[in-house]
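# Provided below are the primary sequence and the corresponding predicted coordinates.
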Amino acid sequence: MPSDLAGAAVAFLVAPEGTEQIELTDPWEAVEKAGGTPRLVSTSPGEIQAFNHLDKADTFTVDATVEEVGAADFTGLVLPGGVANPDFLRTVPRAVEFVKEFFDTGKPVAAICHAPWTLIEARAVDGRRLTSYPSLATDVRNAGGEWVDEEVVTCAMGPNTLVTSRKPDDLPAFDRALLDAFAK
């Protein structure tokens, strides 16, 4: 039986180093189980190094770089967290532009933990209700967003839907919400 994401390509944007592994692999598996095709996008070709908090975990092969693809190539975008991942991505202009393209074209975006730092840099939180790791609350508010402490927040604004969650414990709710948003 085909699922709601059959044939859908979903971008997972990550830095070459510093992605929280479970925040990459858990939504990735959810997209696959729903019939979608996850694609690992980074700022450099080769492999990325994931982490379990501060410890090195597995490496993953990059499918494409932000220079090679755009939002038009995907149904939606997932931004995994980890402190270093979004902190690096927000310093790479093409990575920020890649994120912005999803908002400009009305495609859904899902971000967990520290990933809203990249959303802030893309100027995509103003007027939106969202959550993140609690240490980002002031950053979200300063960027014009309404920060709330909830397991998952889905904010539809115009043609775009943004799904956010706080931390790995929220992954089951995050996965369900992002699958729902990407299937629409």
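Happy to help now that I have it. Numbers count the residues shown, from 1 in each chain.

# CA atoms for contacts and neighbours, from now on please.
OK.

# residues contacting the residue nearest the centre of the chain?
With distances taken as Cα atoms, centre = their mean, Leu79 lies nearest the centre of the chain, 1.6 Å away. For Leu79, the contact set (Cα atoms under 8 Å, 6 or more residues apart in numbering) comprises 12-14, 109-112, 115.

# here's the one I want to compare it with:
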Amino acid sequence: MADQKKVAFAVAAEGIEQVELTEPWQAVKDAGAQPVLVSVESGEVQGFNHLTAADTFPVDQTFDAVSVDDFDALVLPGGVANPDALRTEEAAVGFIRDFVTSGKPVAVICHGPWTLVEAGVLDGRRITSWPSLRTDITNAGGQWVDEEVVVDGNLISSRNPDDLPAFNREITKALGA
């Protein structure tokens, strides 16, 4: 389908909160869009159920081989280790920065906003996250709020896996589904 929307799921090699990857992935597919797993290296990435290793997932593309122009939206799953590692990768941070500034939808959950902090794109933005990121977001110029889902322009954010139904609803709405 030539006009099928493509959604990048940007992750590090490990530490991804599995449900924050798999549930939005399925929501994107159910909305008729194509999810694409983008990571630092080819191969597989490791999902986690909190701190316990879970399933692995095949990487579709690497950050050095993609452009914002290739996608219609971006999803940043959480997990503590995933965004912490991702924010140290220059190609990933640049891709995410460019995506936010493009105006295309960017959905981020749990610890995912750490990468947005690193990208310097939260100044003046209203966002939620896992509560421990409040100070980082505030120091980056963002307005942290404790809400199930927050939509601020092209930025969609949620706090944790309990918020996934609302998070997924806003992602599919942003895709026009």
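Now that the structure is in, tell me what you want to look at. All figures in this text were calculated on a predicted structure; none of them were measured in a lab.

# that older thread, how about CSV for the contacts of Leu79 of structure 1, with distance to Lys33 of structure 1 and secondary structure added?
Converted to CSV, the contacts of Leu79 of structure 1 look like this (distance: Cα to Cα, whole Å; DSSP: H, G, I helix; E, B strand; the rest coil):
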residue, distance to Lys33 of structure 1, secondary structure
Phe12, 16, strand
Leu13, 19, strand
Val14, 21, strand
Val109, 19, strand
Ala110, 17, strand
Ala111, 19, strand
Ile112, 20, strand
Ala115, 23, coil
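
# how about Ala64 of structure 1, what does it touch?
Going by Cα under 8 Å, 6+ apart, Ala64 of structure 1 touches 39-42, 45.

# do a quick rundown of the helices in structure 2.
18-30, 81-86, 90-102, 113-119, 134-139, 164-174 (DSSP state H).

# Asp60 of structure 2: which of those helices is closest?
Closest approach to Asp60 of structure 2 among the helices of structure 2 is made by helix 18-30 (13.3 Å; Cα to Cα).

# what range does that closest one cover in structure 1?
Under TM-score structural alignment, helix 18-30 of structure 2 corresponds to residues 21-33 of structure 1.

# stretch 147-154 of structure 1 aligns to what range in structure 2?
Going by TM-score structural alignment, stretch 147-154 of structure 1 lines up with residues 144-151 of structure 2.

# give the buried residues for that stretch.
By neighbour count with 16 or more other Cα atoms under 10 Å, stretch 144-151 of structure 2 contains the buried residues 144-145, 148-151.

# make CSV out of the helices of structure 2 and add distance to Gln61 of structure 2 and mean neighbour count.
Formatted as CSV, those follow (distance: least, Cα to Cα, whole Å; neighbours: other Cα atoms under 10 Å):
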stretch, distance to Gln61 of structure 2, mean neighbour count
helix 18-30, 15, 19
helix 81-86, 15, 22
helix 90-102, 12, 18
helix 113-119, 19, 23
helix 134-139, 29, 17
helix 164-174, 21, 19
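
# can you redo those helices as TSV with distance to Asp60 of structure 2?
Below are those laid out as TSV (distance: least, Cα to Cα, whole Å):
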stretch	distance to Asp60 of structure 2
helix 18-30	13
helix 81-86	17
helix 90-102	15
helix 113-119	20
helix 134-139	30
helix 164-174	21
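
# filter the contacts of Ala64 of structure 1 to the buried ones?
39-42.

# returning to what we had before: how about residues contacting the match of stretch 147-154 of structure 1?
126-129, 131, 134, 137-138, 156-159, 163, 166-167, 170.

# quick one: end-to-end length of it, please.
Criterion Cα to Cα, to the nearest Å; first-to-last residue distance in stretch 144-151 of structure 2 is 12 Å.

# how about stretch 134-146 of structure 1?
Span of stretch 134-146 of structure 1 from end to end, Cα to Cα: 13 Å.

# one step back: what's the mean deviation for the match of helix 18-30 of structure 2 versus structure 2?
Following superposition, stretch 21-33 of structure 1 is found to deviate from structure 2 by 0.2 Å on average (mean Cα distance after the TM-score superposition for structure 1).
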